[in-house]
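Chemist: make a model of this:
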Amino acid sequence: MTDWDVYLVTQASLSEGRDTREIVRAAVDGGVDVVQLREKGVPARERYELGVDLREITREAGVPLIVNDRVDIAQAVQADGVHLGDEDLPVTVARELLGEDAIVGRSVSFVEDAREAERAGADYLGVGAIYATGSKDDIDDEEYAIGLDRLESIVEAVEIPVVGIGGVDADNASEVAAAGADGVAVISAITGAGDPAAATRELSESVRSGRGRSE
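Modeler: Model (predicted):
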């Protein structure tokens, strides 16, 4: 059974010039629960080569490795699963290609989309953006930030795990957990931290604190 408390999404462009492998090793030392290979803007060959290295790091640590968007790269590096968005392959197709044991996640921002993803067989949902975030240059953060109330509505509408993403850090992760999320997914809160291992631990503590308030 996968723990979802702290879910790292990699992105070298937000890592203060450090190599993604270095960031992931530090996050593993800090107790990260899931790692997603994202690396938007990087050629497929480089993503594959990085994925091979991250698979070795995460396998040794017993941490699931998820690949963003690319089912083919997930297959090639023997990742544990894939995370899909609106423009990616349908959940059902990814499941057919990767098999029943694969972890298939889906990004959603609305209750009905969450229910549809669950019906299609998604194993978990990435819900957001909870708060404004600087990781996506092509959207108006304030317009698309969904807030905690809608997060809570989505959590109540489905039975699969929900991970809150978008502008989440150690200061507000507890609020996301208190709204019912099973964990938080972050990019810059770990990749941009001076001490990624310590940042991972702080996020985990914040999530546990918020979960205690919601119970």
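Chemist: contacts and neighbour counts: CA atoms only from here.
Modeler: Will do.
Chemist: nearest the geometric middle of this protein, what residue?
Modeler: Residue closest to the mean C-alpha point of the chain, counted by CA atoms, centre = their mean, is A185 at 4.2 Å.
Chemist: next one: the spatially closest residue to it that is not a sequence neighbour from A79, what distance?
Modeler: Nearest non-adjacent residue to A185, counting by CA to CA, 6 or more residues apart in numbering: Y7, 4.4 Å away. Using CA to CA, to the nearest Å, Y7 is found at 15 Å from A79.
Chemist: the residue nearest to A185 should be in a strand, yeah?
Modeler: Yes: applying DSSP: H, G, I helix; E, B strand; the rest coil, one finds Y7 inside a strand.
Chemist: how far away is the residue lying closest to L8 once chain neighbours are set aside from V63?
Modeler: Spatially, and ignoring its direct neighbours in sequence, L8 is nearest to V35 (4.8 Å; CA to CA, 6+ apart). Per CA to CA, V35 is found 7 Å from V63.
Chemist: and A94, by the same measure?
Modeler: Per CA to CA, A94 is found 21 Å from V63.
Chemist: which one of the two is surrounded by more residues?
Modeler: In this comparison of A94 against V63, neighbours counted by other CA atoms under 10 Å, the higher total goes to A94 at 26 against 19.
Chemist: so what's the residue count around the residue nearest to A185?
Modeler: For Y7, the number of neighbouring residues by other CA under 10 Å comes to 27.
Chemist: show me the contacts for it.
Modeler: By CA atoms under 8 Å, 6 or more residues apart in numbering, the residues touching Y7 are 32-36, 183-186.
Chemist: residue ranges for the helices of the protein, please.
Modeler: Taking DSSP state H, the helices of the chain run over residues 20-29, 44-61, 71-76, 91-98, 111-120, 141-144, 147-157, 173-178, 188-191, 196-214.
Chemist: and for comparison, fold this next one:
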Amino acid sequence: MPSLGRLHLITDTRPGRDPLAVLRAALPVARAELVVQVRVTDDATDREAYDLARRVLALCVPYGATCLVNDRLHVALAVGAAGGHVGAEDLPVAAARRVLGPTAVLGATAREPGTAAGAVAAGASYLGVGPCHTTATKAGLPDPIGPAGVRAVAGAVNVPVIAIGGVTAESVPELRAAGAYGVAVVGALSASPDPARTTAALVEALTC
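Modeler: Below you'll find the model as predicted:
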């Protein structure tokens, strides 16, 4: 299983966003510390998801960055990604592990210790935990759990915990102190006027 980077970049495919441009800016800075989660909108076709994932993977390979596909595990297999990530409304973790096989990276979403422990027992390689803070990137999210919620989950599992939801470089130290191995970002990079500089600030906060 590939070593897991600490900075997870989730592709922002909302109208007006260019996930590949953001990725091209972030990769030379973060390199192997970057995990790119290919996420598309619900109305995107499998072909659109496949085309984006294929292009993302091609960009990641020269830098040793890890490419995962959110939700659509058949797309992850089709492009040869390192694995995938499943949320609460996607395939159960045990089923996702059967689809991807024993050596793939498999992330799962959790926000409380019991769910987190169950996901790890079912085969999750790491957990995406949150939302930590308020975020407008994705609609219908539950209330933020804050660093205290991250600490509760991190104390219940022995896999990397990736904090997500309204994360900025300024909030990274508190999340790391709460037990987060790394962070996942969407808007922090996709809305940044200088994604390379923002990436550098995130990586520095994660690795110092």
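Chemist: ok so, going back, you'd agree the residue nearest to the centre of the first structure is up against D169?
Modeler: No: A185 of the first structure is beyond contact range of D169, at 9.2 Å (criterion: CA atoms under 8 Å).
Chemist: coming back round to it: wait, which of the helices of the first structure is closest to V104 of the first structure?
Modeler: Proximity to V104 of the first structure (CA to CA) singles out helix 91-98 among those, at 6.9 Å.
Chemist: so how far is the closest one off the chain centroid?
Modeler: Computed by CA atoms, centre = their mean, to the nearest Å, the chain-centroid distance of helix 91-98 of the first structure equals 19 Å.
Chemist: what span of the second structure lines up against that helix?
Modeler: Counting by TM-score structural alignment, helix 91-98 of the first structure pairs with residues 93-100 of the second structure.
Chemist: pull the number of nearby residues for E96 of the first structure.
Modeler: Counted by other CA under 10 Å, the residues lying close to E96 of the first structure total 10.
Chemist: meant to ask about A188 of the second structure, not that
Modeler: Using other CA under 10 Å, A188 of the second structure is surrounded by 20 other residues.
Chemist: gap between the aligned partner of it in the first structure and A145 of the first structure?
Modeler: Taking TM-score structural alignment, the alignment pairs A188 of the second structure with A189 from the first structure. A189 of the first structure sits 17 Å away from A145 of the first structure, going by CA to CA.
Chemist: and R25 of the first structure, by the same measure?
Modeler: On the measure of CA to CA, R25 of the first structure and A145 of the first structure end up 30 Å apart.
Chemist: same question, D5 of the first structure
Modeler: Taking CA to CA, one finds D5 of the first structure at 21 Å from A145 of the first structure.
Chemist: more neighbours, the two?
Modeler: Using other CA under 10 Å as the criterion, D5 of the first structure and A145 rank with D5 on top: 27 against 18.
Chemist: correct me if wrong: that one contacts E202.
Modeler: No: taking contacts as CA under 8 Å, D5 of the first structure lies outside contact range of E202: 11.2 Å.
Chemist: buried stuff in stretch 163-182 of the first structure?
Modeler: By 16 or more other CA atoms under 10 Å, the buried positions in stretch 163-182 of the first structure come out as 163-170, 172-182.
Chemist: number of residues surrounding the residue nearest to L8 of the first structure?
Modeler: 24.
Chemist: next up, the contacts around it.
Modeler: Counting by CA under 8 Å, 6+ apart, V35 of the first structure makes contact with 7-10, 24, 58, 63-66.
Chemist: now do 7 Å
Modeler: In this structure, V35 of the first structure makes contact with 7-9, 64-66, judged by CA atoms under 7 Å, 6 or more residues apart in numbering.
Chemist: next one: V207 of the first structure
Modeler: V207 of the first structure is in contact with 5, 173-174, 177, 183, counting by CA under 7 Å, 6+ apart.
Chemist: same thing but 10 Å
Modeler: 4-6, 170-178, 181-184, 201 (CA atoms under 10 Å, 6 or more residues apart in numbering).
Chemist: go on, A148 of the second structure?
Modeler: In this structure, A148 of the second structure makes contact with 132, 154, 174-175, 178-179, judged by CA under 10 Å, 6+ apart.
Chemist: tell me the contacts of the residue lying closest to the match of A188 of the second structure once chain neighbours are set aside?
Modeler: Spatially, and ignoring its direct neighbours in sequence, A189 of the first structure is nearest to D169 (5.4 Å; CA to CA, 6+ apart). Taking CA under 10 Å, 6+ apart, we find D169 of the first structure in contact with 176, 184-190, 199-200, 202-203, 206.
Chemist: and N68 of the first structure, by the same measure?
Modeler: Each residue near N68 of the first structure by CA under 10 Å, 6+ apart is listed here: 9-10, 36-40, 74, 81-85, 88, 105-106.
Chemist: and E204 of the second structure, by the same measure?
Modeler: Shown in contact with E204 of the second structure (CA under 10 Å, 6+ apart): 30, 169, 172, 198.
Chemist: could I get those as TSV with distance to G118 of the second structure?
Modeler: Output for the contacts of E204 of the second structure, formatted as TSV (distance: CA to CA, whole Å):
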residue	distance to G118 of the second structure
A30	31
A169	30
V172	26
T198	34
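Chemist: what is the nearest of those residues to A124 of the second structure?
Modeler: V172 (23.2 Å).
Chemist: isn't the closest one up against G182?
Modeler: Yes: if you go by CA atoms under 10 Å, V172 of the second structure and G182 touch, sitting 8.3 Å apart.
Chemist: list residues touching both of those two?
Modeler: Listed as contacting both V172 of the second structure and G182 by CA under 10 Å, 6+ apart are 163, 202-203, 205-206.
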